[in-house]
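S.K.: Pasting the sequence and the predicted coordinates here, then a few questions.
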Amino acid sequence: MGAGKTTIGRLLARRMNMTFMDSDHEIEARTGASIPWIFEIEGEPSFRRREADMIRELTAQSGIVLATGGGAVLNPESRALLAERGTVIYLRASVGSILQRTSHDKNRPLLQTADPRRKLEDLTCQREPLYREIADLVIDTGRPNVQSMVQTILDQMAALSAARARSEAKTRMNEQACISIDVELGERSYPILIGRGLLDDGALLMKHIGGAGGKVAVVTNTTVAPLYLDKVAAPLRAGGREVVPIILPDGEEYKNWEHLNLVFDALLANKCDRKTTLVALGGGVIGDMTGFAAATYMRGVPFVQIPTTLLAQVDSSVGGKTGINHPLGKNMIGAFYQPRAVIADTATLDTLPDRELSAGLAEVIKHGAILDAVFFDWIEANIGALVARDHAALAHAIARSCEIKSDVVKRDEREGGLRAVLNFGHTFGHAIEAGLGYGAWLHGEAVGCGMVMAADLSRRLGHIDDAAVERVRALVRSAGLPTVAPDLGAQRWIELMEVDKKNEGGAIKFILVKPLGSPSIGNAPRELLLATLQAGVSDAVADAAGANAR
């Protein structure tokens, strides 16, 4: 109040050939009552409701310069509408200046107190952060020359407009250059954006992360944070969003209740509400934990996936599976909860360790092995380029994997039947992870070995021949993944596989290939399963013996 909104607003509207409007004046004109009267008779809460309704109506118009009451920012919806529908200019004035300008004004109901200076100081303390949250421009009004201030506003608006135009043009170029795949789930549908350099596009990040307003909590880990946290947070802060960084330790062994609670601790400590957006910036562990936190915090808040590993980009970030591990089983506690968007910047793979890249290739191979024989052929022909991080090859592998998975998710979102085929190699793989201790093998390494074992079991059941098994084994090996299993002991293997979400009635369900490129779900006679387990261990012993001999 008293910062000169009406005076400057009228001059600005005249210079811009627009219509000047004042929300307080409009309320008085509609009600036939003065603002002080409304405050006195109806109370401030009633006035604030009228004010919010007026701002909703006026911000829907175009070609206007709107001056709002100083307390309009107290309403979250009004803040969001002002930020989304217009350019917000905060006219900043000192308490002393405001007091001097309003000392004889009886139309300021909030200042009709014994100590107006103290009241102004309290209001400034309450409102200043909210002004800054949504302001595109901040103009100090201490100068006496009003015309000069108006010209400053026009100059800064022109610069802001040019910057926005450049950013929007860059976004259009990026969106044209990137691959976009829609996961079609009705009102829960969302895009998967795949391209190089997407994290360099602040406007794209604001569009898909910060556009809804509210705080943004970025969950990441100690490895990824130094590389990409600032890159994601900077444009959000510049766009007026408050960013809450949450940094967890890196590793599968931390995917548990204890570390999930660290996310909740940070959200509560920072007073994050239902309008907070969670961002998963990292690999599969971060994506699963952040998604589970989003599904359960205040019974559900929006979240966005920014996967930075190949495994997360081709698999775990898509489809809405979230959760944590339990000592007795992997991913046994969680929820189906879809993200608002998936932003896969392939440039993040440049910093990915070779071992992590190989782990991601396991999920690429999986998609071809169970649902696309032609894609499997392509992977065989291009595995060298993929291992060498050829950008075009990786982009195609990520896009085709996402297409395959999104099509399955569209038809079976909650794994009622078809979606279970995406667990090819996972029954054996999860047993390896749990048996060795989470983190000893990467998830993709365990899945790679698990696919070889699942192919071997498929052969023993008569679904495929020896040549098909060897193709799977050779491709997994070429990807840099293990092809022989650790010796857990037959009984321990079976105990671990019995704790699997696909199982029904105590019977272990396996995802098999019949033939290569087509999936089959079924059980296996115990003797054939034991033979597959024994063959895996025998191969491991043979490999070890060969290595010793060499």
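M.R.: All right, it came through fine. Numbers count the residues shown, from 1 in each chain.
S.K.: contacts, neighbours, all on C-alpha from now
M.R.: Will do.
S.K.: in the stretch 451-550 of the chain, which spans are helices?
M.R.: 466-478, 490-498, 526-549 (DSSP state H, counting those that start in this stretch).
S.K.: And for stretch 273-285, what's in contact with it?
M.R.: 209-210, 212-221, 224, 229, 251-252, 255, 286-287, 290-291, 294, 298, 300-309, 311-312, 316-317 (CA atoms under 8 Å, 6 or more residues apart in numbering).
S.K.: and the longest strand for this protein?
M.R.: Longest strand in the chain, counting residues (DSSP state E): strand 329-336.
S.K.: Which strands or helices does that one pack on?
M.R.: The contact analysis (3 or more CA pairs under 8 Å, 6 or more residues apart in numbering; DSSP states H and E) places strand 329-336 against helix 284-296, strand 321-326, helix 426-436.
S.K.: Could you list the buried residues of the longest one?
M.R.: By neighbour count on 16 or more other CA atoms under 10 Å, the buried set for helix 284-296 is 284, 285, 286, 287, 288, 289, 290, 291, 292, 293, 294, 295.
S.K.: Are there helices or strands packed against the one helix or strand residue 117 maps to, and which ones?
M.R.: Counting by DSSP states H and E, the element that carries residue 117 is helix 116-134. Packing contacts for helix 116-134, counted by 3+ CA pairs under 8 Å, 6+ apart, involve helix 76-85, helix 95-102.
S.K.: now that helix against helix 76-85, angle please.
M.R.: Using axes from the mean of the first three to the mean of the last three CA atoms, to 10 degrees, one finds that helix 116-134 and helix 76-85 are set 50 degrees apart in direction.
S.K.: Next SSE downstream of helix 116-134?
M.R.: strand 137-140.
S.K.: Give me the contacts around that following strand.
M.R.: 88, 89, 90, 91, 92, 93, 132, 149, 153, 156, 157.
S.K.: Rebuild those as JSON lines, extending it with secondary structure, distance to residue 235 and neighbour count.
M.R.: Below are the contacts of strand 137-140 laid out as JSON lines (DSSP: H, G, I helix; E, B strand; the rest coil; distance: CA to CA, whole Å; neighbours: other CA atoms under 10 Å):
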{"residue": "88", "secondary structure": "coil", "distance to residue 235": "17", "neighbour count": "18"}
{"residue": "89", "secondary structure": "strand", "distance to residue 235": "19", "neighbour count": "18"}
{"residue": "90", "secondary structure": "strand", "distance to residue 235": "20", "neighbour count": "20"}
{"residue": "91", "secondary structure": "strand", "distance to residue 235": "23", "neighbour count": "20"}
{"residue": "92", "secondary structure": "strand", "distance to residue 235": "23", "neighbour count": "18"}
{"residue": "93", "secondary structure": "coil", "distance to residue 235": "27", "neighbour count": "18"}
{"residue": "132", "secondary structure": "helix", "distance to residue 235": "15", "neighbour count": "16"}
{"residue": "149", "secondary structure": "helix", "distance to residue 235": "27", "neighbour count": "19"}
{"residue": "153", "secondary structure": "helix", "distance to residue 235": "22", "neighbour count": "18"}
{"residue": "156", "secondary structure": "helix", "distance to residue 235": "19", "neighbour count": "16"}
{"residue": "157", "secondary structure": "helix", "distance to residue 235": "19", "neighbour count": "16"}
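S.K.: try it against this one:
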Amino acid sequence: MDLSKSNKAEIARAVQEKLQDTNIILVGMMGAGKTTIGKALSVLLNKDFVDSDHEIQSRTGVKIPVIFEIEGEVGFRKRESEALVDLVKKRNMVLATGGGAILSQENRKALRKNGVVIYLRASVNDLYRRTRYDKNRPLLQTKNLLERLNDLHAQRDVYYRETAHIIIDSGKQGVRFLIQKLIHKLISLDFQEINRNHCQNNMQTITVDFATVSEKRSYPIYIGYGILDQVDLLLSHIPQMRVAIISNETVAPLYLGALTAALAKKKITVVPIILPDGEVHKNWQTLNVIFDALLKNHCERNTTVIALGGGVIGDLAGFAASTYLRGVPFIQIPTSLLAQVDSSVGGKTGINHTLGKNMIGAFYQPRMVLTDSATLNTLPDRELYAGLAEVIKYGLIRDPEFFDWLERNMRHLIARDPEILNQAIQRSCENKAEIVAADEKEKGVRALLNLGHTFGHAIENGMGYGVWFHGEAVAAGIVMAAELSLRMKLINDADVARIREIFLQAKLPVIAPKMPPEKYLELMALDKKVESGKTRFILLNRIGEAVMRADISSTVLKEIILTCTSHE
């Protein structure tokens, strides 16, 4: 690859597009060329250049040798780690680290997690040649510099190699040649694989806590990439060496076999119950198919029911578990984005009725939730986009910083970037867990989770279950709720524009289907939030703050419906 003037700009644009907001982090021995190479890379890739040693000096107001003299190496390493914690939060930078930054395991994890790490490797002889007259490196102020460099290199090389995504020899090569090699390696790098490997090694656990005067209950939500076969996570929540796994005709061929095999290795037998796929089957008839299978297989009170699938499977399996033998253990393994961020958390279970969505059901908490984001790789695009509606909802009702983050990262979510998806799932579950813990049975604040759902459920019912996906209906419903909030003078035009734009970025509908306003009102009157004959709506005081209102006239609602629905 030649970085001549004729193609330098073209190559730079290609690399910039691939790296986008990615950090480039340089590690290596003192004298390896991190500052020189880092500055050249930052110019070529249009990124900020940051030197961690300069950051430490800026924070303390004194040079590195002075810190070593006063606080010793231990004190300096502490300051270095504190600086790196803040520095890795930045984006679109080239970061040159100190030679000993990788001695801390936490530093190594943070560097590898937050950028592409490049190890600039140099021989001890080259390092000696470059540093022998340098008086500003405290660890090299010794009579036998070559021996000291040998010792430091022997100690640190293994950590550099452990941390790096790319290793390149700096040697005696010129800066221009090194940059050419680096650009070639960066273009060839599989960023998806890097993110997958990181996600696999970074499972997160969120705890849903319920505390009352009489009892304290909790359950974990495990979130990670490729963790479906980690059945050890399930074992403590399975009281009997037998489980019933409820799935559907789409998901079962993909994941049931591997899960069954992993459980078999732990001597756990599986009763598979395979249902037809789709919202249209979320009814009494399908529920009875589950009961028939549980009874025919003599499933007992300690037989755990496991839901393996999306929101429909989770709701059906949970409702069956809550009522079979008056309640059996229940575990959620959600495989759709919507289920992972919303329906699998909080214990709402149920089925649809011809007159209303989710009108028959029970609050029944799972013993645990196992969320493997790798299952999203097989999710059709339309279903992935539908799940994003519930993710966006959390930013709108209570987490404005998350909403801002979603605006910046929506293209990565659409592209199924595993690291970004894991972050979105985790943040969504944290929000849901906090709300559910505070209001398990939806007596108060939990109702705010229904932003857009009053309109959305009317769309699903009116169009016929399954014609509009739940997330699609919620997206259009949230836009209607935003327009209603604007009409009530709670938010402004700019807020509504942002809300419309983020749903468009997520490839979701912002115009509701055409139905007579009277039909919308009739269906909304069947909403679960109706109280004393009044339909209660979740509206927005601002982006990041929701409120419930019941003082909406039918005249205003009809105007909003006519404004927000298709006129074709």
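M.R.: The structure has been received and is ready for your questions. These numbers were taken from a predicted model, which means no experiment stands behind them.
S.K.: any idea which of the buried residues of helix 284-296 of the first structure is closest to residue 372 of the first structure?
M.R.: Distance to residue 372 of the first structure across the buried residues of helix 284-296 of the first structure (CA to CA) is lowest for residue 284, with 23.5 Å.
S.K.: That closest one -> the second structure?
M.R.: Superposed on the second structure with TM-score structural alignment, residue 284 of the first structure falls opposite residue 311.
S.K.: and its match, how far is that from residue 386 of the second structure?
M.R.: Shown here: residue 311 of the second structure relative to residue 386 of the second structure, a distance of 12 Å by CA to CA, to the nearest Å.
S.K.: For those two, list the residues in contact with both.
M.R.: residue 338.
S.K.: Quickly check the contacts of strand 137-140 of the first structure for the two that are furthest apart.
M.R.: Top of the distance list for these (CA to CA): 93 and 157, 19.7 Å.
S.K.: The helices and strands packed on strand 329-336 of the first structure into TSV, with extra columns for distance to residue 79 of the first structure?
M.R.: Formatted as TSV, these follow (distance: least, CA to CA, whole Å):
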stretch	distance to residue 79 of the first structure
helix 284-296	24
strand 321-326	32
helix 426-436	47
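S.K.: Looking at the ones you listed, spot the one closest to residue 77 of the first structure.
M.R.: Nearest to residue 77 of the first structure among these is helix 284-296; the distance by CA to CA comes to 21.6 Å.
S.K.: Give me the angle between that closest one and strand 329-336.
M.R.: Using the same axes, to 10 degrees: helix 284-296 of the first structure against strand 329-336 is 40 degrees.
S.K.: average distance between helix 284-296 of the first structure and the second structure?
M.R.: Helix 284-296 of the first structure, aligned to the second structure and superposed, deviates on average by 0.4 Å (mean CA distance after the TM-score superposition for the first structure).
S.K.: Quick check: next helix or strand after that helix?
M.R.: For helix 284-296 of the first structure, the succeeding helix or strand toward the C-terminus, using DSSP H and E, is strand 303-307.
S.K.: who's in contact with residue 315 of the second structure?
M.R.: Counted by CA under 8 Å, 6+ apart, residue 315 of the second structure has contacts 343, 348, 349, 350, 351.
S.K.: Aligned to the third one, what sits in the first structure?
M.R.: Under the alignment by TM-score structural alignment, residue 349 of the second structure pairs with residue 322 in the first structure.
S.K.: if I look at the nearest residue to that match once chain neighbours are set aside, how far off is residue 23 of the first structure?
M.R.: Of all residues not flanking residue 322 of the first structure in the chain, residue 288 sits nearest, at 4.3 Å (CA to CA, 6 or more residues apart in numbering). For residue 288 of the first structure, the distance to residue 23 of the first structure equals 46 Å [CA to CA].
S.K.: next one: residue 276 of the first structure
M.R.: Using CA to CA, one gets 28 Å for the distance from residue 276 of the first structure to residue 23 of the first structure.
S.K.: These two: which has the busier surroundings?
M.R.: For residue 276 of the first structure and residue 23, the more surrounded residue by other CA atoms under 10 Å is residue 276, and the numbers stand at 26 against 21.
S.K.: Compare the contacts of residue 315 of the second structure with the first structure and list the ones that remain.
M.R.: Using both residues aligned by TM-score structural alignment, their matches' CA atoms under 8 Å, the first structure keeps these contacts from the contacts of residue 315 of the second structure: 343, 348, 349, 350, 351.
S.K.: Compute the number of surrounding residues for the second one.
M.R.: The number of residues packed near residue 348 of the second structure is 22, by other CA under 10 Å.
S.K.: now do the last one
M.R.: When neighbours are counted by other CA under 10 Å, residue 351 of the second structure registers 22.
S.K.: Over to the fourth one?
M.R.: The burial count assigned to residue 350 of the second structure is 27, neighbours taken as other CA under 10 Å.
S.K.: And residue 517 of the second structure? What does it align with in the first structure?
M.R.: With the correspondence set by TM-score structural alignment, residue 517 of the second structure lines up against residue 490 in the first structure.
S.K.: again, but for residue 480 of the second structure
M.R.: In the first structure, the residue paired with residue 480 of the second structure according to TM-score structural alignment is residue 453.
S.K.: now swap in residue 250 of the second structure and tell me
M.R.: Using TM-score structural alignment, the partner of residue 250 of the second structure in the first structure is residue 223.
S.K.: Equivalent analysis for residue 414 of the second structure, please.
M.R.: Taking TM-score structural alignment as the criterion, the aligned counterpart of residue 414 of the second structure in the first structure is residue 387.
S.K.: Excluding chain neighbours, give the residue nearest to its match in space.
M.R.: residue 479 (6.6 Å).
S.K.: Distance check, residue 94 of the second structure against residue 507 of the second structure.
M.R.: 33 Å.
S.K.: Then residue 461 of the second structure?
M.R.: Counting by CA to CA, the gap from residue 461 of the second structure to residue 507 of the second structure is 22 Å.
S.K.: and what of residue 404 of the second structure?
M.R.: Distance from residue 404 of the second structure to residue 507 of the second structure, counting by CA to CA: 18 Å.
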